[in-house]
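*Asks:* how does the following fold in three dimensions:
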Amino acid sequence: QAVNYDYKQEKQAESYWKEKISHMKIPSFKTRIPIEAVVEPKFERVEYTFAIEETQKLYERIKKYGLTPAAAICMLFMKTICDTFALEEITLDITLFNRLPLDKEINDVIGEFTNIGLATYYKTEDISILEAAKNVQAQFWKLVQYREYDGTKLLKALGKGGVGKAIFPIVYTCMLGGKDDIEQVVFHEVYALSKTPQVMLDHHVRDDLGSLKLSFDYVIELFAREDMEKIMDTYVRNILNAITVLDWERDKIL
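*Replies:* Model (predicted):
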């Protein structure tokens, strides 16, 4: 029996997303081989961990401007991707937890409740860092507001039914909890690797040990490791500059 589920909201979500994707451009990436030529992708990971002090300073600055770390960091990631691949805009698959109230006992169910939304960054806009982050933040709120619509339908619509075609092959998954009490942590990650079909780069952001941790799980048939390391280095430098060097209200994102 459904509990507090608004089907009218689902229709509103469908209308919002269909209108949004009508303006989206499918990006083109320079890779070793065409993405669709990869039959059985093999993944490797590149990662970087910031110091606790750097993480705290970043969060303090983000909080000062009324933003969330998820949106601000995502904006810097999208800027990095646009700069790397010479793109004017980039749309990412954004994963979000989506346990809808479809049954009164839904909270007792263990399962996969992830949905997909889309967020876009426009490099051509001559705006400040703060404005760029606010643009992404606004899209994130829409992700939550219209989470009822199945994101896989968006990708099918954009791909016009093409089977196996990677539409937006970069995924952003954020697991930021804001915890900095390492003594409370009862486990430590030993090994992790995500392997998502039709994805060339799966980016995870987390801070469960008090330090911001970035990881790229990438398809080795598409990218050389040294290329992924260069992208990570640029990304890290963009974040460090955002912490100490740049004036978010005055400096332009370009």
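*Asks:* CA atoms for contacts and neighbours, from now on please.
*Replies:* Will do.
*Asks:* check contacts around the closest residue to Gln137 other than its chain neighbours.
*Replies:* Once flanking residues are discounted, Gln137 sits nearest to Ala71: 5.0 Å by C-alpha to C-alpha, 6 or more residues apart in numbering. Ala71 makes contacts with 133-134, 136-137, 140, as judged by C-alpha atoms under 8 Å, 6 or more residues apart in numbering.
*Asks:* one more to line up against the first:
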Amino acid sequence: MHKEKGELIRHFSQGLVSQLLEAEGVHYNIGACQLGGYDFEQIKANLNLSVQHFYLHTLIAGAIDFQSEKAAMQTELESLEWQKHTDTLQSLVNACEQKEVQLWVEEDKLKFKAPEGALSPELLEQLKASKTFLIAYLQSETFKKHQKQYERFALTPIQAAFLMGRDNTFELGNVGSHYYSELKWPNLDVEKLEKVVNHVIGLHDALRTVIYEDGTQAVLPQQPYYQITISNETPEAIRAERSHHKYPLGKWPMFHFEVSSAHSTDTILHLSVDLLLLDAWSADLLMREIIKAYQGQEVKKPGYTVKQYIADEKKWHLEHQQFLQKAENYWESKLKDIPSGPELPFIKPLSEIEHPKFRRYTFAVSDKAIEALTQKAGQYNLSATAVLATIFSKLLSHWSGGKALTLNMTLFNRLGLHPDVNEVMGDFTNVALISYFPENQANFLYEATAIQEQIWQAVEHRAKNGLEVLRALNKNNPGKAVMPVVYTSLLSSESADMENNFFPEGVKEVYAVSQTPQVVIDHQIYRRGDEYLINWDVVEEAFDLRQLEKIVTLYEAWVHQIVEAENWDIQLSADS
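*Replies:* Here you go, the predicted model:
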């Protein structure tokens, strides 16, 4: 009848009817009712309703007694008043937990159990004053979700391996995974730094995590205040105490900040961290964020956590079984003809080293040299990481009498499960086996291309955890350090841009060393200020140290030779 205006008029009529019902319906017991006032289970299922929906129009539900429903709704709203005080209530729960006071609700009554003397008059008064709200909070989904966030969860595979490596039953075991660094920081403001450190601790769950002997970990529900130690000891004395520290399990913190020669031009910040908490990428991120925050730059809390990543990664693998199968096929094929680790001239069998002690050998390469290396590598479709891994592999082969060998390469390529995944601190490490096969007439470019191809393949097939590959390789020799030479590169952006140079002017790393169970050489490269440091952390008891120094010197010469070469159709030689 209304032709093209028909739909418009229908909408207009529906609006008038709706307004009439809202305005006049209450006089005829037609209006709004409290969800739960009637048996709405079927309606809830059909309409996907939840306890957050308080009103349901009686055009669906039927007639109501409006006055009684209004009173019931008011009572319901008052019962949810506690939601305005969740932070205060959780702080009260935390205070009770710290004093081992147990709280629970039984028959809608607040109950508690406390050790003798733990429940102070002040805390008891707080419990009494908050009793009504506490009863509602302790029974709420909000509290259950909060508690679940701080439940223990399993270690990652690499964390579990490091935990077992503390045991002396493994070759090159009896070692806690650990990183130690000394930063010379003239006139460091210790009070300011302490505030910054506590701010960064609050941003990252990993820094509030406790590792337990049973292979689990948990984030502390509240953040303890961390106080930086100001020491009167010499830097050398602190180094002797802290550089190879093994943190006790089940206790917080598993890191340590200490300052020597405070309030002077010779101030040194000593940093020690258990690598059960952080991988090398995250340890670098920790240093970066502390320095940035100290300089007044914004450091944000990531919208993601280690615990969420572990759960999401597991789910991703379940949903992408084809990638796991492809990875298993790749590594099974590769293991058929994989060379062993480097057969280095150890002066003592690794199995006889009961207390591995690590020593660092290091040399610096300018940021301009690394930038030139990166640009030249790009022309050949190579990464700087692959180029340096090739030099390192070739050097170890030379040291091993020209034999083929396999490196244990650290991978930091986290799955892109969240936009903030690379800003999360934790231990996400995976490992890959990269082999080197010497050929008499092969030039450097040919060898580097072969290494790069293996790295790409390792990244593509990372669904299979590298530790499982190592176990398969070592099934007949349990406990043996089967691939004890590790290659780690933090050339993450493959460039020497300013973002990587986060050290302020005047601050310099003057000493550092790391240690890892079942490792005899750990090669690392990372940036510090306007230079890159190439480090070898080695178990000194295994080597002729004079011979080792010559090998490191040759490595430095080869690195500069590749940087300066016009092209890479060359052969590296120990005599060149």
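*Asks:* so which of the contacts of Ala71 of the first structure is the closest to Glu40 of the first structure?
*Replies:* Distance to Glu40 of the first structure, by C-alpha to C-alpha, is smallest for Phe140 among the contacts of Ala71 of the first structure, at 32.1 Å.
*Asks:* just the strands from the stretch 201-350 of the second structure, written as ranges.
*Replies:* Along the stretch 201-350 of the second structure, counting by DSSP state E, counting those that start in this stretch, strands occupy 209-211, 216-219, 229-231, 255-260, 268-274.
*Asks:* with mean neighbour count as added columns, please give those strands in TSV.
*Replies:* Listed next are these as TSV, based on neighbours: other C-alpha atoms under 10 Å:
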stretch	mean neighbour count
strand 209-211	23
strand 216-219	20
strand 229-231	14
strand 255-260	20
strand 268-274	24
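*Asks:* just put the ones you listed in CSV and tack on distance to His461 of the second structure.
*Replies:* Below are these laid out as CSV (distance: least, C-alpha to C-alpha, whole Å):
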stretch, distance to His461 of the second structure
strand 209-211, 29
strand 216-219, 27
strand 229-231, 45
strand 255-260, 33
strand 268-274, 29
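*Asks:* and the ones you listed: which comes nearest Lys307 of the second structure?
*Replies:* Taking C-alpha to C-alpha, strand 216-219 is the member of the strands of the stretch 201-350 of the second structure nearest to Lys307 of the second structure, at 9.1 Å.
*Asks:* before we move on, back to that, closest one to Ser181 of the second structure among the strands of the stretch 201-350 of the second structure?
*Replies:* Set against Ser181 of the second structure and scored by C-alpha to C-alpha, the strands of the stretch 201-350 of the second structure come closest in strand 268-274, at 5.2 Å.
*Asks:* so what's the gap between that closest one and the chain middle?
*Replies:* Here the centre of strand 268-274 of the second structure is set off from its chain's centre by 18 Å, with C-alpha atoms, centre = their mean, to the nearest Å.
*Asks:* that strand vs strand 255-260, what angle?
*Replies:* Using axes from the mean of the first three to the mean of the last three C-alpha atoms, to 10 degrees, one finds that strand 268-274 of the second structure and strand 255-260 are set 160 degrees apart in direction.
*Asks:* could you tell me where strand 268-274 of the second structure falls in the first structure?
*Replies:* Against the first structure, there is no aligned range for strand 268-274 of the second structure (TM-score structural alignment).
*Asks:* on contacts alone, who are the packing partners of that strand?
*Replies:* Strand 268-274 of the second structure is packed against strand 178-184, helix 235-242, strand 255-260, with contacts defined by 3 or more C-alpha pairs under 8 Å, 6 or more residues apart in numbering; DSSP states H and E.
*Asks:* tilt between it and helix 235-242?
*Replies:* 10 degrees.
*Asks:* tell me what angle strand 268-274 of the second structure forms with strand 178-184.
*Replies:* Per the same axes, to 10 degrees, the angle that strand 268-274 of the second structure makes with strand 178-184 is 170 degrees.
*Asks:* count the residues that sit near Phe43 of the first structure.
*Replies:* By the criterion of other C-alpha atoms under 10 Å, Phe43 of the first structure has 19 neighbours.
*Asks:* that one -> the second structure?
*Replies:* So Phe43 of the first structure corresponds to Phe358, using TM-score structural alignment.
*Asks:* skip the chain neighbours and tell me the closest residue to its match.
*Replies:* Sequence neighbours aside, Val539 is the residue nearest to Phe358 of the second structure in space, at 4.5 Å (criterion: C-alpha to C-alpha, 6+ apart).
*Asks:* picking that back up, so which of the helices and strands packed on strand 268-274 of the second structure gets nearest Lys145 of the second structure?
*Replies:* When those are ranked by proximity to Lys145 of the second structure, the top entry is strand 255-260, at 28.5 Å, counting by C-alpha to C-alpha.
*Asks:* in stretch 82-92 of the first structure, what's buried?
*Replies:* Neighbour-count burial for stretch 82-92 of the first structure, with 16 or more other C-alpha atoms under 10 Å as criterion, is recorded at 82-84, 87, 89-92.
*Asks:* where in the second structure does it fall?
*Replies:* Counting by TM-score structural alignment, stretch 82-92 of the first structure pairs with residues 397-407 of the second structure.
*Asks:* can you list contacts of the matching stretch?
*Replies:* Residues outside stretch 397-407 of the second structure that contact it (C-alpha under 8 Å, 6+ apart) are 338-345, 393, 433-438, 483, 485-487, 551.
*Asks:* again, but for stretch 118-128 of the first structure
*Replies:* 75, 78-79, 82, 87-94, 132, 136, 139-140, 143, 248-254.
*Asks:* in the top helix by length along the first structure, what counts as buried?
*Replies:* For the first structure, the longest helix by residue count, based on DSSP state H, is helix 225-244. The neighbour-count criterion (16+ other C-alpha under 10 Å) identifies 228-229, 231-232, 234-236, 238-240, 242-243 as the buried residues of helix 225-244 of the first structure.
*Asks:* and which of those is nearest to Asp181 of the first structure?
*Replies:* Nearest to Asp181 of the first structure among these, counting by C-alpha to C-alpha, is Ile243 at 21.4 Å.
*Asks:* which residue ranges of the stretch 1-150 of the first structure form strands?
*Replies:* Along the stretch 1-150 of the first structure, the segments classed as strands by DSSP E, counting those that start in this stretch run 43-49, 89-97, 114-122.
*Asks:* what about the aligned residue in the second structure for Glu19 of the first structure, distance to Ser13 of the second structure?
*Replies:* When the second structure is aligned by TM-score structural alignment, Glu19 of the first structure is paired with Ser333. Between Ser333 of the second structure and Ser13 of the second structure the computed distance is 73 Å (C-alpha to C-alpha, to the nearest Å).
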